[in-house]
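Engineer: No letters, just coordinates:
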């Protein structure tokens, strides 16, 4: 049993042996929070976990004869403002000409096996889970609030969302509605999040909680390069592999806020949801508003334990079912090879040369449509440019197929160029006020809050998929939304625009992925500007960053791994000097970084030397041999590039029989220590492991406690014996467990 109920005490305990979440109905009918953390043994009554503080002169209280019952000091499940609680609420909803002081009281509950879908929204799914829905009512508003809690059978994961139904005859206006709210009993946490900007996304940032509000957010119409919708609260003593961590991820791809408010009693309230700024939803009679889902992970094994729980959940319970075990093809993208300057003959030569290397998918990027010779025109005109491809896309697709490669295309369906046939025909389809529009990358945004525009894009894309038998689509979004105004929404509905926009994006994804389940979608937003679980529900991988520099990618991929599986990260070997940093790194290091992702290439194979071609052939064979391990294995972070001149990580198979270890040193250091080892994680302590290229065998406990011996580094005089040196070093080790006979031989 995953959900225990006490009808007499009106208490609810979600527990699976890994995590417990406990709440109850308080005497005023609101829900009180009792506990969230490591699994507790169930007992008949948890009332003692909620304490009623001695009232102070400054406190307001609900009951005249009970000054200790103040919502200002009580931990709550889904608080509202104004009923003696002055902290920021989870919900604010009201009627015209009435104050927004909702008073939702407990009505009933029901338990469902499995996890129901969220209508129109991406969300996790599972049959091995239980869900409890708590129904609360506000008689004045004539509204029903449903709180959804799902606990997974085998993961330290609870998901939450909320829905509001207007069962009255008057319109309601929602101006704040969070997906989840959690009241913690203290503030002894480190606020850990992923922030950055274009080409340096998801850098790890930490700060200690202090009194006041600490938040991350986006108002860009996308989850953004700048703040990922992920937040971890880790205990002060927690490390990468030890201690308590509470992780939160918002399954949403538009404006969001994740906030922790520390009050004057040093307690902490976390809220996660759609950003309330500019949000105002008109809830008509009999309509329902559903919030996006919040994923909550508990770990008592540090940040890495939290990450592994997120990875497992997203691999098994979020990405499209077809892609859970399907091998992702190794691709080559023509963008950095040709930019806009190509024709069919050039592309076919690139594809043929790439196929000879062992690459499996050729992707034609920007520039194939309209009159697109630079980034100033043609977005929205999704018909082939016959001056570049006079035989059409179908011919190129067939020739690519005849070479033995799959064929993929780049689209930017959410955008429109002012210099386009589509804009000249439908200028009102662009987002923006009639008197003002800000440009970004010479383009405007299509109004996806309008179903007719979504229908238009669906037909355009579906026709091309059928015509070319596409295997892959890179869905890009290269600018954020400004002047958020729809010419079709009424003036009192403009506050609904951002949410309606992303619902339109989700609906197009839903239609395309349902009709073409075998097409691999890779999401992109100027690189990593919309890398979030909302996108991952439709597109099992995302272009991690436009920055393909191997050294910068150490930080980007390390940070991304806090919440997202490495097999969701588009990671490619690109040309040097790198097009984003002008840094020149060895081909070996570029591949050693890119292996820990979906793997591919962003270069012109026609310009490679024979030596480089042979090296790339070896890289591709290596990746093909290990991509099942990379897809399904447990990921461990070993050395942080944010703290060291080195970085390291590893993937261990579920049965601990094999592992892949990546080690990187950014800059050379003079006269390095003679003994250099890397301590590993996740191995079987009693198993013996061989290391490819090494005739020795090592026990798992030795590799984790003493470490794996790194190749000898150049120290200024040992040139003949040194195995590595210089800047931008890297090495990937393959470990496998060995049988008794082989072990005895190697350990003699």
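Structural biologist: Sure, I can see it. The structure displayed is predicted, hence computed values, not measured ones.

Engineer: From now on I want contacts and neighbour counts done on CA atoms only, so please keep to that.
Structural biologist: Noted.

Engineer: so which strand or helix has residue 145?
Structural biologist: In the assignment (DSSP states H and E), residue 145 maps to strand 143-152.

Engineer: How far away from the center of its chain is that strand?
Structural biologist: 23 Å (C-alpha atoms, centre = their mean, to the nearest Å).

Engineer: quick one: contacts of the helix or strand that it is followed by?
Structural biologist: Next in sequence after strand 143-152, counting helices and strands by DSSP H and E, comes strand 157-166. The contact list for strand 157-166 (C-alpha atoms under 8 Å, 6 or more residues apart in numbering) reads 19, 141-152, 172, 178-180, 283-298, 309.

Engineer: Kindly report the same for stretch 541-553.
Structural biologist: With C-alpha under 8 Å, 6+ apart, stretch 541-553 has contacts from 198-201, 521-529, 531, 536, 556-557, 567-574, 578-581, 583, 585, 589-590, 593-594, 598, 666, 728.

Engineer: want to compare, so here's the second one:
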């Protein structure tokens, strides 16, 4: 038994992103081992070339021992030989949920995929791409499985490419991106649900036999009811710092489906991909169907490590300008709603400078003339400036912003249309609607048909025209409020392809936008967190977590998002929602990308002074918040205090946020909060930030503490009814 020599960059350098070992076992079996820094996924082509998963978990010190793992499991009989298939096909021997189902050109519904070959491509010192070719021995049908590994972050992306050379078309009934197979003593699912203003509500339950499906059929804003992210704990529910857990997320902005099946051997199958609901896909000979990537990371030391893995991966490899800067803004929405004119906006631009932020964002209501956009019932789709509100156009606002030494951004919702609009009157065939059914509206609007290339040109043109007229435009807030009712395209030949072609159309538009305007920051907005996913974040710098900006609610919402998305992507605005002080509201919003949506002129003197000083402080500490490691210290769902720490990579500086989340009598931080991630041998100084004018800190900034003390005993931020929000800066004493 011989193993190929592992690849190394050099004798002293790090191991490359993926270690690939291929072995011949009994001259028949082929083992393929993917190793990242901490984990291993081991696939095996058996003597009949069935490609199965024989291990996924913490990597072993000796790769030769992976092939010994199956012999240590004495479970019941496995009748099919493909229960643990790496990509389960249907219609042949499989008895469980498939990853792929097809109808061949001759009408046969069976598929049998066998291993042919595999290869490895090194993309960098950290990243490698494994491809495995599977073919049906009877039909000229092929699936290539791709595994992209990120060694340092213990992250894998997995997708499939499906093609055939049959004489006629093949119908793809199901076409998953990934098919994982896990073994453990038990499994727990942490999933999320929500609605408008109630995003990211967690639910954890033990997984029982049968299939649990997480999915959406909304067409556009996928996440409003069911986000595509989830966690699977193995053997016991994982905590922040203990337990084995897998984080999963489909990188797709449309209809998704994740099937989680506990089989009769008590093993777990996870199959994730595009939702095949109403979407059988006709694949022509030699055409390739590429699925979106399924993203996952695995930790044997709790949720915190998995979360930081995903954050690091996102900043380094996925989020647009993930390691860059962001603009702090003032938005006019809650100040004016639709009721504004040029004079009002000029005053708000002066307030932007007065507040001390970088950019003024003009929200909804600036466009349409025949059907003026004075509410959400008209004008959407007619993207010329409203002459009554803006007689001198958007360009006058851009110039005024420049004279105030701030930048200017603008809101658009280019994928949608109001029936009461010129666009709808002129191009009724551009709208997603069934020709013989009554129109049904979501927020008084319908969705434009992005399967139509002419509509794609129009949507791109909305963005392009704004930049042509206003080259100094510095920010786009891209909204997407409607879902798809009565799905139908007037120009698409095969309506079964509608949901898939809609997303392809959207991505084509975004590719064009980024090809021409690669660096302009853009926010993903969708009536809240309805469209955040890692496919969209290739084109956007940030997302809007929720329209619910009550700071107490936001602590809970932002907490859950933070497991999957780094702080630099989370747009958090200070508004008038809630009854908390301006300090509490601002402190909560600082745990991400800070913004304001308030009437600056209505602020009391000390409130304004507080905000101005808080922005200056934020500009100093934001690199730690955006680019540092995040540690959850006290869960708001488990006690009266919520606490979060951001720590730089050298463990020399950190920012700790603590809040009172229970207003009952005498509640507060009665126990010290144990910090994490510090260097036990270093000494640290702690001082309070964002102190409200006229008040004094109760924190003695002259004392020093070892990292050992702060992590094992902890530090009390002294949160109580009189100090409901406390921000602390932790610095190494040198």
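Structural biologist: Received it, and whenever you're ready, just let me know what you need. Everything numeric here is computed off the predicted structure, so don't read it as measured data.

Engineer: Fetch the TM-score of the aligned pair.
Structural biologist: Remark: TM-score between the superposed chains equals 0.92 [TM-score structural alignment, normalised by the length of the second structure]; 695 aligned residues with a C-alpha RMSD of 1.9 Å.

Engineer: Over which residues of the first structure does the top strand by length along the second structure lie when aligned?
Structural biologist: Secondary structure of the second structure per DSSP state E: the longest strand is strand 170-182. Across the first structure, the stretch matching strand 170-182 of the second structure (TM-score structural alignment) is residues 172-184.

Engineer: what does stretch 589-604 of the second structure give?
Structural biologist: The aligned range for stretch 589-604 of the second structure is 594-609, by TM-score structural alignment.

Engineer: before we move on, back to that, could you tell me how far the match of strand 170-182 of the second structure lies from the centre of the chain?
Structural biologist: The answer for stretch 172-184 of the first structure is 22 Å, by C-alpha atoms, centre = their mean.

Engineer: show me where the stretch 401-550 of the second structure has helices.
Structural biologist: Ranges of helices in the stretch 401-550 of the second structure, per DSSP state H, counting those that start in this stretch, are 422-426, 453-469, 498-516.

Engineer: Aligned to residue 663 of the first structure, what sits in the second structure?
Structural biologist: Residue 663 of the first structure maps onto residue 658 in the second structure, by TM-score structural alignment.

Engineer: That match and residue 652 of the second structure: what is the separation?
Structural biologist: Relative to residue 652 of the second structure, residue 658 of the second structure is positioned 20 Å away (C-alpha to C-alpha, to the nearest Å).

Engineer: What of residue 596 of the second structure?
Structural biologist: 30 Å.

Engineer: neighbour count winner among those two?
Structural biologist: Between residue 596 of the second structure and residue 652, counted using other C-alpha atoms under 10 Å, the more crowded position is residue 596 (26 against 17).

Engineer: That one reaches residue 573, doesn't it?
Structural biologist: Yes: counting by C-alpha atoms under 8 Å, residue 596 of the second structure touches residue 573, with 4.8 Å between them.

Engineer: Common neighbours of those two, please.
Structural biologist: Common neighbours of residue 596 of the second structure and residue 573 (C-alpha under 8 Å, 6+ apart) do not exist.

Engineer: What residues sit buried inside stretch 258-278 of the second structure?
Structural biologist: 258-263, 266-277 (16 or more other C-alpha atoms under 10 Å).

Engineer: which residues of the stretch 251-400 of the first structure fall in strands?
Structural biologist: 256-262, 268-274, 281-283, 288-290, 293-299, 331-333, 361-364 (DSSP state E, counting those that start in this stretch).
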